[in-house]
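Participant: Provide a 3D model corresponding to the input given below.
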Amino acid sequence: MPPPDTMYCAQQINIPPELPDILKQFTKAAIRTQPDDVLKWSAAYFSALSKGEILPVKERLEVGQPSSATTQTSGLSPALLKVLHKQLSPQKSVSKSELQEKWRGLCLSSDHLDSLLSLGNFGDMVDWMEFFALGCSTLGGTIISALKCACEILTDDPEGSAAHIPYETFVSLYTYLARLDGDLSEDQINSFIQNLQEVAGGMVLPSDFTSLCGESAE
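Facilitator: Modelled structure (predicted):
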């Protein structure tokens, strides 16, 4: 079928005035986030934008290679876990379906998500901070490395500074991971927490707990 003979000019085409800025912000977000599947991520981006939700966007471009084989397989990174935390942490518990939706929106491996959900023995509702702890464990490898990662994601300190987090938050994350790991007794867990409280007080930073474990704070 031949195209219609209608001719269009600038006066006939209505361009919403906000469109250029929307496209500019979208382009900047895509460059920072570097999604593996641009179309899938774009759908999540504009869905969140239309609902006034937190966007699936990294704060800045991550530089460097994934730190582990698991990270390479899953696609999860500290910046992406931070995005998920911003999206889901306002709720103490999130539905499994909502977590799956946000996870897919960041183009992360569904197999890895299933593995984390199985490891945490989660049902239809997921305790967000417990899931967050498992995500940090994936990134860190050891409990101490996972907790250092958690401090860097959760802190309100400027990037590159001490990375303090509240003592209660740290204890909750440490206790969950230590019990799940199963290598430490309750006495060892409680002793570590007591010693940490004497060192750290109300706020904990990585050098507080790495020094107790004989690790470098670097």
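
Participant: please make it C-alpha for all contacts and neighbour counts, starting now.
Facilitator: Noted.

Participant: which SSE is residue 160 in?
Facilitator: For residue 160, there is no enclosing helix or strand under DSSP states H and E.

Participant: do the one 10 residues further on as well
Facilitator: Taking DSSP H and E as the criterion, residue 170 maps to helix 167-181.

Participant: pull the distance from that helix to the chain's centre.
Facilitator: 18 Å (Cα atoms, centre = their mean, to the nearest Å).

Participant: cool, and stretch 6-20?
Facilitator: That offset, for stretch 6-20, works out to 40 Å (Cα atoms, centre = their mean).

Participant: do stretch 205-218 as well
Facilitator: On Cα atoms, centre = their mean, the centre of stretch 205-218 falls 23 Å from the chain's centre.

Participant: show residues contacting it.
Facilitator: With Cα atoms under 8 Å, 6 or more residues apart in numbering as the contact definition, stretch 205-218 has outside contacts at 144, 147-148, 151, 162-165, 192, 195-196, 199-200.

Participant: need those in JSON lines with neighbour count and secondary structure, can you?
Facilitator: As requested, the contacts of stretch 205-218 are exported to JSON lines (neighbours: other Cα atoms under 10 Å; DSSP: H, G, I helix; E, B strand; the rest coil):
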{"residue": "144", "neighbour count": "19", "secondary structure": "helix"}
{"residue": "147", "neighbour count": "25", "secondary structure": "helix"}
{"residue": "148", "neighbour count": "23", "secondary structure": "helix"}
{"residue": "151", "neighbour count": "23", "secondary structure": "helix"}
{"residue": "162", "neighbour count": "16", "secondary structure": "coil"}
{"residue": "163", "neighbour count": "22", "secondary structure": "coil"}
{"residue": "164", "neighbour count": "21", "secondary structure": "coil"}
{"residue": "165", "neighbour count": "21", "secondary structure": "strand"}
{"residue": "192", "neighbour count": "17", "secondary structure": "helix"}
{"residue": "195", "neighbour count": "13", "secondary structure": "helix"}
{"residue": "196", "neighbour count": "19", "secondary structure": "helix"}
{"residue": "199", "neighbour count": "15", "secondary structure": "helix"}
{"residue": "200", "neighbour count": "16", "secondary structure": "helix"}
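
Participant: which parts of the chain are helices?
Facilitator: 19-33, 38-51, 69-74, 78-88, 96-105, 110-119, 128-140, 143-154, 167-181, 186-200, 206-212 (DSSP state H).

Participant: to residue 12, which of those lies closest?
Facilitator: Ranking these by proximity to residue 12 (Cα to Cα) places helix 19-33 first, at 16.8 Å.

Participant: show residues contacting that closest one.
Facilitator: Residues contacting helix 19-33 (Cα under 8 Å, 6+ apart): 38, 57-62.

Participant: here is a second sequence; please produce its structure as well for comparison:
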Amino acid sequence: MPLPDTMYCAQQINMPPQLPDILKNFTKAAIRTQPKDLLLWSAAYFHALSEGKPLPVKDRLEINASHKTDTGLTPGLLKTLHKQLTPCETCSKEDLQKKWKGLCLPEDQLEDLLVLGSFDSDIDWMEFFALGCGALGGTLLSSLTFACEILTEDGEGGAARIPFTTFVKLYTYLAHLDDDMTKDHIDKFLSSLQAQVDKQSGMIQVSNFNIRRK
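Facilitator: Just a heads-up that it's a prediction; the model follows:
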């Protein structure tokens, strides 16, 4: 049976008052994030929005983001993951996979990081975060620099300070993955930073350890 021809006028169409703002914010978020798969990312975006959870959105558009190994991971995307998966100290492998997929990141890179960290179903987020910085940086120094720049609460172009306790966890974890780094070397390096940390009320910044690299 054919549907009747029904005419609607503007007064008969209910437009939710918040819809224009939702669509505007969505459009801005898509432009900043530049997802490789817009439909996949959109599903993750609106799912997070409906649950009141952190959105899979970058803080800003990354111009000429580094893809040296064509992994797709960028500082902005790692920062977005960090916002989505904290403040809990651990996250489930399933939740990480879901957030990773929502940002349209390659699954094989995630599997490589999971294998490298020997993670089970429950993942220490800061350890995984450290490996993500390692994928971005390539070297221990550059990995720690990325970590400070992502985690800092300083404004853009600022000192990029983070708590020394956080730095110690990241540095120690990454250093232990390097067979050439002895415990004595790790301890001496951390001790060499203590004076500067004490002057900065328990914080450390990129310049503190750049000049002490070996």
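
Participant: got a TM-score for the pair?
Facilitator: The pair, once superposed, lands on a TM-score of 0.95 when counted by TM-score structural alignment, normalised by the length of structure 2; 211 aligned residues with a Cα RMSD of 1.2 Å.

Participant: for residue 5 of structure 1, find the nearest of the helices of structure 1.
Facilitator: helix 19-33 (28.0 Å).

Participant: now the closest one: which residue numbers in structure 2?
Facilitator: Aligning helix 19-33 of structure 1 against structure 2 (TM-score structural alignment) gives residues 19-33.

Participant: now the matching stretch: buried residues?
Facilitator: 26, 29-30, 32-33 (16 or more other Cα atoms under 10 Å).

Participant: quick one on the thing from earlier: what's the matching range in structure 2 for the helix holding residue 170 of structure 1?
Facilitator: Using TM-score structural alignment, helix 167-181 of structure 1 pairs with 164-178 in structure 2.

Participant: buried residues in that stretch?
Facilitator: Those buried within stretch 164-178 of structure 2 under the rule 16+ other Cα under 10 Å are 164, 167, 170-175.

Participant: adding distance to residue 209 of structure 2, write the residues you listed out as CSV.
Facilitator: Formatted as CSV, those follow (distance: Cα to Cα, whole Å):
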residue, distance to residue 209 of structure 2
164, 12
167, 11
170, 13
171, 11
172, 14
173, 16
174, 15
175, 14
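
Participant: among those, which one lies nearest to residue 78 of structure 2?
Facilitator: residue 170 (14.8 Å).

Participant: isn't the closest one right up against residue 125?
Facilitator: No: counting by Cα atoms under 8 Å, residue 170 of structure 2 sits too far from residue 125 to count as a contact (10.9 Å).

Participant: where do the contact lists of these two overlap?
Facilitator: With Cα under 8 Å, 6+ apart, residue 170 of structure 2 and residue 125 have no common neighbours.

Participant: what range in structure 1 does stretch 89-104 of structure 2 sit on?
Facilitator: Counting by TM-score structural alignment, stretch 89-104 of structure 2 corresponds to residues 92-107.

Participant: what about residue 191 of structure 1, neighbour count?
Facilitator: Neighbours of residue 191 of structure 1 under the rule other Cα atoms under 10 Å: 12.

Participant: aligned partner of it in structure 2?
Facilitator: Per TM-score structural alignment, residue 191 of structure 1 is aligned with residue 188.

Participant: most centrally placed residue in structure 1?
Facilitator: residue 81 (1.3 Å; Cα atoms, centre = their mean).

Participant: check the gap between that one and residue 135 of structure 1 for me.
Facilitator: Distance, residue 81 of structure 1 to residue 135 of structure 1, using Cα to Cα, to the nearest Å: 7 Å.

Participant: check residue 144 of structure 1 too.
Facilitator: 13 Å.

Participant: for residue 165 of structure 1, same thing?
Facilitator: Distance from residue 165 of structure 1 to residue 135 of structure 1, by Cα to Cα: 17 Å.

Participant: tell me the counterpart of residue 118 of structure 2 in structure 1.
Facilitator: By TM-score structural alignment, residue 118 of structure 2 lines up with residue 121.

Participant: right, and residue 81 of structure 2 touches residue 100 too?
Facilitator: Yes: look at residue 81 of structure 2 against residue 100 with Cα under 8 Å: they come within range, at 7.5 Å.

Participant: which one of these two is surrounded by more residues?
Facilitator: residue 81 (23 against 20).

Participant: how about the contacts made by that one?
Facilitator: Here residue 81 of structure 2 is in contact with 56, 99-100 (Cα under 8 Å, 6+ apart).

Participant: residue 5 of structure 1 corresponds to which position in structure 2?
Facilitator: Checking TM-score structural alignment: residue 5 of structure 1 goes with residue 5.

Participant: its match: neighbouring residues, count only.
Facilitator: So residue 5 of structure 2, with other Cα under 10 Å, has 6 neighbours.

Participant: counterpart of the residue nearest to the centre of structure 1 over in structure 2?
Facilitator: Per TM-score structural alignment, residue 81 of structure 1 is aligned with residue 78.

Participant: what's the match for residue 136 of structure 1 in structure 2?
Facilitator: Under TM-score structural alignment, residue 136 of structure 1 pairs with residue 133 in structure 2.

Participant: please apply the same query to residue 150 of structure 1.
Facilitator: By TM-score structural alignment, residue 150 of structure 1 lines up with residue 147.

Participant: so how far is residue 204 of structure 2 from that match?
Facilitator: On the measure of Cα to Cα, residue 147 of structure 2 and residue 204 of structure 2 end up 12 Å apart.

Participant: and for residue 83 of structure 2?
Facilitator: Where residue 204 of structure 2 is concerned, residue 83 of structure 2 sits at a distance of 21 Å (Cα to Cα).
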